[in-house]
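In: just coords:
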């Protein structure tokens, strides 16, 4: 019995896995046990920001291995504090709380919002249709997609949904009882769909009028993914807090919620906590990742290669106008929406040695390691060409 058969036998069956027995990762490739290489434009779902076996991450992890793996938050850990300091430096925010994952970071923001709302007599939370914030019950309550929510109701009360980029709906929804609005600057699971600048501008103007909280979900868009260290920095909008994860740990489980002045002292000792959050090994990997990605030359690289990728996808889309709807995204978070057969295309691309996944129903989502070069883009386009030729002729 092989490892895939054993996985089906012993693991809870909630994933649609690639039929791939991975031996190792090399740079921007995965290699199976037969030596076949796959160009990885999935990157652990935007987690492996610096690809595989990056020397700075390996050096940081090995150094921390020789110190300790876990201390708990009863002790101050220098690597954890240094990573928090870097995040504060890079964003201008006040406080950081480390978690194990993105959904835990969202849960922390929900708790901060709830406590703030208790003191300000506000209770309603607004989220956007098509967004994805996580699978725990609180995060799921603001993940406004029916397919994720339907089996787990009732969820957190007081949450309502409005269409993304619908300024009129936003104006109608917000009132004196509004506690918080959560949003993704680019809805990843929703099909790599950016929010309009006009919609965001209206949101922040309404915050000034009605005094509610705004939280940005930077779990997928953050840590350089879009060519900005955090995507909200692009247009100068400043949420009251944001969630970050995925690329933050450079391949190890690490998330955080980051709070601005209004919420910096919201929690009293004992009101929130975690056993593993801020694990020193994950923070060591995270600090190495952040120090690499935060360099302006690195962010410029992401932006430049991302533009090239979108340009090449645009040319490619012109060859298949009857099958391709749109190219969307920013930096190295890019979606190619097709009219049909998205799953078939993903499976066929896998056979051609290219890895990506599906988001928003019919969008091919590409979130490769941020270290890819234009040559890797060219390779991906060639493999897509083979895939579409086989599927559509």
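Out: Received the coordinates, thanks. None of the values given here were measured: they were computed from a predicted structure.
In: switch to C-alpha atoms for all contacts and neighbour counts from now on
Out: Noted.
In: how many residues are close by residue 137?
Out: Neighbours of residue 137 under the rule other CA atoms under 10 Å: 17.
In: report the contact partners of residue 69.
Out: Neighbouring residues of residue 69 by CA atoms under 8 Å, 6 or more residues apart in numbering: 279, 280, 281.
In: try it again with 7 Å
Out: By CA atoms under 7 Å, 6 or more residues apart in numbering, the contact list for residue 69 reads 280, 281.
In: same thing with the one 10 residues further on?
Out: When contacts are counted by CA under 7 Å, 6+ apart, residue 79 is found next to 280, 283, 284.
In: highest neighbour count among the residues you listed?
Out: Busiest of these [other CA under 10 Å] is residue 283, holding 31 neighbours.
In: and the closest residue to that residue other than its chain neighbours, how many neighbours?
Out: Of all residues not flanking residue 283 in the chain, residue 80 sits nearest, at 5.6 Å (CA to CA, 6 or more residues apart in numbering). Per other CA under 10 Å, the neighbour tally for residue 80 reads 22.
In: what's the answer for residue 378, then?
Out: Residue 378, neighbours per other CA under 10 Å, totals 15.
In: and the helix or strand it falls within, what does it pack against?
Out: For residue 378, the element it lies in under DSSP states H and E is helix 374-392. Packing contacts for helix 374-392, counted by 3 or more CA pairs under 7 Å, 6 or more residues apart in numbering; DSSP states H and E, involve helix 342-351.
In: cutoff 8 Å now
Out: helix 296-319, helix 342-351, strand 354-355 (3 or more CA pairs under 8 Å, 6 or more residues apart in numbering; DSSP states H and E).
In: next, work out how far apart the closest residue in space to residue 56 that isn't next to it in sequence and residue 64 are.
Out: Distance criterion CA to CA, 6+ apart; nearest residue to residue 56, sequence neighbours excluded, is residue 288 at 6.2 Å. According to CA to CA, to the nearest Å, residue 288 and residue 64 sit 12 Å apart.
In: nearest to residue 325, of the contacts of residue 79?
Out: Nearest to residue 325 among the contacts of residue 79 is residue 283, at 40.5 Å by CA to CA.
In: second structure for comparison follows:
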């Protein structure tokens, strides 16, 4: 680290709670898919703020929309309505193509909290006292969302939890069928598990889950906090399987960098909440809603869904073509991929990539997550693939 980075890191460490440690890079600015640190070093951003920066950094459409809105009306609370939030809810329903109602939040965790409250209300009204979620799933860190998160290392020390949640192996339809009875209120699943290492479901799994929920009357809740808004080449990842959930949660890429989330209820699930059942002071904030509309408009007008498929295939095939003893393979869809290693060297790979000018995320000890801006170019993707053998060599050394 240079003097600037070291000084800022020391200030961070002194001022913040230690739950993040000290991040290794101090960023100063960004443009497109590139960012620069406080010392002027340039990086290709292959993590995009954890699948958040859909349009990259300083995209003109996002800058214009946010600047215009903040100069007009920055906040209203939920005591008053404004047109950007209505336009956004209408737009999401249109993209989903089914009758629905929307609750806007300011984060993914809040969206999942809303979904859990919907499930609890549904369960209490129908004699259904428990919900089912997946082992190694991740739905957030507040107590409600954490109760759904099947990762013991971050969960166990904060129990007991407010909801009865039963966990089953992800991708195992038989285990799910055994766990979901007429007393189950809801099933919470990610269409692809993100924090577990970008783990897609087996073929036919989500359709089997939909059938199990239909048979038993349990609500199907799909957590698309990371996977939606074009990340996998469709607007929503559940569209790959032709499955419509009862409740859908969104965040991250929806705002392109501005904090926003959404809980969408389809059909009867959209009217489970009564007046006063739930709320959010910042949910549907005008500036965040304007940002989300700009993201959706730009993805559509620039044909980014097809771009994600094309460039994502280039990236996945490029990684798969590399032969190296540390590389096991690649998994995921679109521009949401994991470089899977044969040994627990992901942290070393992340460091090697950083030194070479690439920002990636060691999401699991043997898996490196890639979630770049949807606007990343073929040339930028190729630069990473070209560098990959050297990065694997570096990560292999003690």
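Out: That came through, no problem. Owing to the predicted nature of the structure, the values given are computational and were not obtained by experimental measurement.
In: TM value for the aligned chains?
Out: After superposition, the two chains reach a TM-score (TM-score structural alignment, normalised by the length of structure 1) of 0.96; 390 aligned residues with a CA RMSD of 1.4 Å.
In: most neighbours per residue, which of the helices and strands packed on helix 374-392 of structure 1?
Out: Of those, the one with the most neighbours on average (mean count of other CA atoms under 10 Å) is strand 354-355, at a mean of 25.
In: what residues in structure 2 pair up with that one?
Out: Taken onto structure 2 by TM-score structural alignment, strand 354-355 of structure 1 occupies residues 358-359 there.
In: secondary structure of residue 289 of structure 1: a strand, I assume?
Out: No - assessed with DSSP: H, G, I helix; E, B strand; the rest coil, residue 289 of structure 1 is helix; it does not lie in a strand.
In: give the closest residue to it in space, chain neighbours not counted.
Out: residue 250 is the one closest to residue 289 of structure 1 (CA to CA, 6+ apart), at 5.5 Å.
In: alignment lookup: residue 246 of structure 2 to structure 1.
Out: Matched by TM-score structural alignment, residue 246 of structure 2 corresponds to residue 240 in structure 1.
In: residues contacting its match?
Out: Residue 240 of structure 1 neighbours (CA under 8 Å, 6+ apart): 213, 214, 215, 259, 260, 261, 262, 263.
In: for the contacts of residue 79 of structure 1, give me TSV that also has distance to residue 137 of structure 1 and secondary structure.
Out: TSV is the format used below for these (distance: CA to CA, whole Å; DSSP: H, G, I helix; E, B strand; the rest coil):
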residue	distance to residue 137 of structure 1	secondary structure
280	28	helix
283	26	helix
284	30	helix
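In: and which of those is nearest residue 104 of structure 1?
Out: Distance from residue 104 of structure 1 was checked for each of the contacts of residue 79 of structure 1 by CA to CA. The minimum falls on residue 283, at 16.2 Å.
In: one step back: considering the contacts of residue 240 of structure 1, which are maintained in structure 2?
Out: Among these, the ones still in contact in structure 2 (both residues aligned by TM-score structural alignment, their matches' CA atoms under 8 Å) are 213, 214, 215, 259, 260, 261, 263.
In: show the buried residues in those.
Out: 213, 214, 215, 259, 260, 263 (16 or more other CA atoms under 10 Å).
In: among those, name the ones in strands.
Out: Residues of those located in strands (DSSP state E): 213, 214, 215, 259.
In: now the last one: how far from residue 240 of structure 1?
Out: Going back to what we said before, that points to residue 259 of structure 1. 6 Å.
In: and of the contacts of residue 79 of structure 1, the nearest to residue 128 of structure 1?
Out: residue 283 (31.3 Å).
In: the closest one corresponds to which position in structure 2?
Out: Using TM-score structural alignment, residue 283 of structure 1 sits opposite residue 289 in structure 2.
In: wait, isn't its match in contact with residue 91?
Out: No - using CA atoms under 8 Å, residue 289 of structure 2 is not in contact with residue 91; the gap is 11.0 Å.
In: map residue 190 of structure 2 across to structure 1 for me.
Out: In structure 1, residue 190 of structure 2 lands on residue 184 (TM-score structural alignment).
In: which non-adjacent residue is nearest that match?
Out: Using CA to CA, 6+ apart, the closest residue to residue 184 of structure 1 is residue 217 (4.9 Å).
In: residues contacting that neighbour?
Out: The contact partners of residue 217 of structure 1, by CA under 8 Å, 6+ apart, come to 106, 133, 182, 183, 184, 185, 242, 243, 244.
In: same thing but at 6 Å, please
Out: For residue 217 of structure 1, the contacting residues are 183, 184, 242, 243, by CA atoms under 6 Å, 6 or more residues apart in numbering.
In: compare these and tell me which is most surrounded.
Out: residue 243 (31 neighbours).
In: tell me the secondary structure at it.
Out: Assignment for residue 243 of structure 1 (three-state DSSP): strand.
In: what about it, distance to residue 132 of structure 1?
Out: 12 Å.
In: please apply the same query to residue 3 of structure 1.
Out: Applying CA to CA to residue 3 of structure 1 and residue 132 of structure 1 gives a distance of 31 Å.
In: the two: who's more crowded?
Out: residue 132 (25 against 11).
In: show me what the more buried one lines up with in structure 2.
Out: Aligned partner of residue 132 of structure 1 by TM-score structural alignment: residue 138.
In: which SSE is residue 43 of structure 2 in?
Out: In this assignment (DSSP H and E), residue 43 of structure 2 forms part of strand 42-45.
In: where does that strand end up in structure 1?
Out: Under TM-score structural alignment, the match for strand 42-45 of structure 2 is residues 37-40.
In: nearest residue to residue 132 of structure 1 in space, please, no chain neighbours.
Out: Of all residues not flanking residue 132 of structure 1 in the chain, residue 143 sits nearest, at 4.6 Å (CA to CA, 6+ apart).
In: great, nothing more from me.
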